[in-house]
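Undergrad: please work out how this folds:
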Amino acid sequence: MGNNRVGWPCASRALIVAAWAVAGLTMAVGPAGAATMQADTPPTSGMPAVQPAATSTLDQGIAAFEAGKETEAVALLTPLAEKGDAEAQTYLGWIYEEPPVKIEPASGQGAPPPFLHDNAKARAWYEEAAAQGQAHALNNLGSLYFLGRGVPEDQARGITLFRQAAAKGDLQAQDNLTMIYYNGVGVAKDTQAALMWCERAATQGDPEALRFLAVQTLAGEGAPHDPTRAYILVLLSPSDDPDIAKMRAALEQQLPANVQQRSHELAAAWHPGQPLPTADQTRGAIHPL
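TA: Have a look, this model is predicted:
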């Protein structure tokens, strides 16, 4: 059972929204599941128009969830969760969790039935899955404790759970820790720790992590000032971001043509999961990443 299903529901976006706003960053709104900095959103808008037939009860339950049919999803997922399926438990946690902010339903879909919203049930299912080491359940449980939703607020416990999830590769937990350390929320401000978690998220291809890392690298905050690496990161960041476009234009006025060319080659050759390209790689022959 994998911990990195595309479009995992995220119960931590309220935290991210507040933290990124404090940092003065533009919060991009993109397809759900793309780890953009936005309010809690179920992973529906990023789904392709035609889905293959679900082949298992778990797949059917998730498909019902993604189609906005939460009551049907609960009926399908609950028996699996009661038998110990950590993925079903995590999805049930999300379905039961109360939205921290008002959510506009996707086109043609209704809002989740209010009677399903119960943070205590959400916590219970997250705890069942987290006890099995399910990374995203650890992240979402951490969010409940960090924000005091359905449990007494306990930022220290929330951060511990975020660390456990992030160490297992959960992208949203890595995003959360980036902003927690960058803003000093519940911990001492630590820009280097923030950038360490940000780089892990960026290595997975997270657009906002790439953007944030580019900004910090260019500013020399928490990392050496490095326009070349900042340019590479800009090339890997969303091209439709106006701030990224301005940064790219400014850097192209500074960097030599040969450095720009090699940066483009490195960016084109890079794929999520590989180490991020470095400025050193622009100074000699480009080796496979």
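Undergrad: please make it C-alpha for all contacts and neighbour counts, starting now.
TA: Will do.
Undergrad: could you say which helix or strand contains the nearest residue to Ala135 once chain neighbours are set aside?
TA: Nearest in space to Ala135, with sequence neighbours left out and distances taken as Cα to Cα, 6 or more residues apart in numbering, is Ala165 at 4.6 Å. Assigned by DSSP states H and E, Ala165 belongs to helix 155-167.
Undergrad: got the buried residues for that helix?
TA: For helix 155-167, burial by neighbour count (16 or more other Cα atoms under 10 Å) applies to 155, 157-166.
Undergrad: now do the residue nearest to Ala135 against Leu171, distance only.
TA: Applying Cα to Cα, to the nearest Å, the value for Ala165 to Leu171 is 9 Å.
Undergrad: sequence B follows; please return its structure for comparison with A:
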Amino acid sequence: MQADTPPTSTIPAVQTAATSTLDQGIAAFEAGKETEAVALLMPLAEKGDAEAQTYLGWIYEEPTVTIEPASGRGASPRFVHDNVKARAWYEKAAAQGHAHAMNNLGSLYFLGRGVPQDPAKGLALFKRAAINGDLQAQKNLAGIYSLGIGTLKDPEEAARWGTEAAQQDDKDALYCLGTRYEVGDGVPKDAVAAYILLNLSHSTSPEAAALRTRLEQRLSADERQSAHAMAADWHVGTPLPLPMQAHGLLQPVAH
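TA: Purely as a prediction, here's the structure:
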């Protein structure tokens, strides 16, 4: 389970020179220069910069799989990861309300990495992060409630958080939500809603192709045309363009 991710970079895609120490630290992190990134970010983090603290947490966090470089003459220095240090920096950022730090801290507790495993605490942190708009936390909750990992299965709760992630235009979340509407898993069974979400996901996987074939066999030409029009008019961050009956008892998350 990959329950955490690096923070989202605020650096423009094309940038000739970093304009701040934070930008320089992020750029070093994204270039794989961990020691340099830590040297740049540490002074900012110690002064209370929540973004720098979150990046430090991610840098220190141990990779899920660690491949040791060859030792001996000429070997590159290896950055020492430490989940305890990662947790400490995440805690500092989370205390300031940094949503992604809450998510990543939740992942450490949920999986027991650098702390005693505590799924309930991890789940609570995921919820705090998700309510504050963190995409990864929303996807975590959708998966947790869908599979019943560390808690009881709850299809409606899984669909609720999947909807929040889908509204951020996450392609995987849009596709997964579409598969729920196809069969009525936690949401009303609605082929039009499933078709709209499939179109929004732009998925080209074999599974998506098979889903498209099934849905197009069920829908009329007018229904398909209407679904395409609704998908084309949608704007990210607004409620998903679904037929009224598709919403059922699904309630939006209170922010």
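Undergrad: rewinding a little: nearest to Pro114 of the first structure among the buried residues of helix 155-167 of the first structure?
TA: Pro114 of the first structure lies nearest to Gly158 out of those, by Cα to Cα, at 25.9 Å.
Undergrad: aligned counterpart of that closest one in the second structure, please.
TA: In the second structure, the residue matched to Gly158 of the first structure (TM-score structural alignment) is Gly122.
Undergrad: ok, the closest residue to that match other than its chain neighbours - contacts?
TA: Leaving aside its chain neighbours, Gly122 of the second structure sits nearest to Gly106 (4.0 Å; criterion: Cα to Cα, 6+ apart). Contacts for Gly106 of the second structure (Cα atoms under 8 Å, 6 or more residues apart in numbering) come out as 121-126.
Undergrad: list the ones among those residues that the first structure also has?
TA: Contacts conserved in the first structure for the contacts of Gly106 of the second structure, counting by both residues aligned by TM-score structural alignment, their matches' Cα atoms under 8 Å: 121-126.
Undergrad: of those residues, closest to Thr238 of the second structure?
TA: Checking these against Thr238 of the second structure by Cα to Cα gives Phe126 as the nearest, at 22.3 Å.
Undergrad: residue contacts, the closest one?
TA: By Cα under 8 Å, 6+ apart, the contact list for Phe126 of the second structure reads 102-103, 106-107, 137-138, 140-141.
Undergrad: let me see the contact set for the equivalent of Glu72 of the first structure over in the second structure.
TA: Counting by TM-score structural alignment, Glu72 of the first structure lines up with Glu36 in the second structure. Applying Cα under 8 Å, 6+ apart, we find Glu36 of the second structure in contact with 25, 28-29.
Undergrad: looking at the residues you listed, which is nearest Gln2 of the second structure?
TA: When those are compared for distance to Gln2 of the second structure (Cα to Cα), Phe29 wins out at 19.5 Å.
Undergrad: wait, what's in contact with that closest one?
TA: Neighbour list for Phe29 of the second structure: 36-37, 59 [criterion: Cα under 8 Å, 6+ apart].
Undergrad: show me what Gly220 of the first structure aligns to in the second structure.
TA: Under the alignment (TM-score structural alignment), Gly220 of the first structure pairs with Gly184 in the second structure.
Undergrad: helices along the stretch 51-200 of the first structure, start to end?
TA: Secondary structure of the stretch 51-200 of the first structure by DSSP state H, counting those that start in this stretch: the helices cover 57-66, 70-82, 86-96, 119-131, 135-147, 155-167, 171-183, 191-203.
Undergrad: and Pro48 of the first structure, how far is that from Arg248 of the first structure?
TA: Distance check for Pro48 of the first structure against Arg248 of the first structure: by Cα to Cα, it reads 31 Å.
Undergrad: who has more neighbours out of those two?
TA: Arg248 (18 against 8; other Cα atoms under 10 Å).
Undergrad: Gln254 of the first structure versus that one, what's the distance?
TA: Applying Cα to Cα, the value for Arg248 of the first structure to Gln254 of the first structure is 10 Å.
Undergrad: about what we covered before: relative to Asn199 of the second structure, how far out is the match of Gly220 of the first structure?
TA: Here the criterion is Cα to Cα. By it, Gly184 of the second structure lies 18 Å from Asn199 of the second structure.
Undergrad: what about these two, which has more around it?
TA: Asn199 (20 against 16).
Undergrad: residue contacts, that one?
TA: Counting by Cα under 8 Å, 6+ apart, Asn199 of the second structure has contacts 228, 231.
Undergrad: which position in the first structure aligns with it?
TA: Alignment note (TM-score structural alignment): Asn199 of the second structure maps to Leu235 of the first structure.
Undergrad: its match: helix or strand, and which one exactly?
TA: Here Leu235 of the first structure sits within helix 227-236, counting by DSSP H and E.
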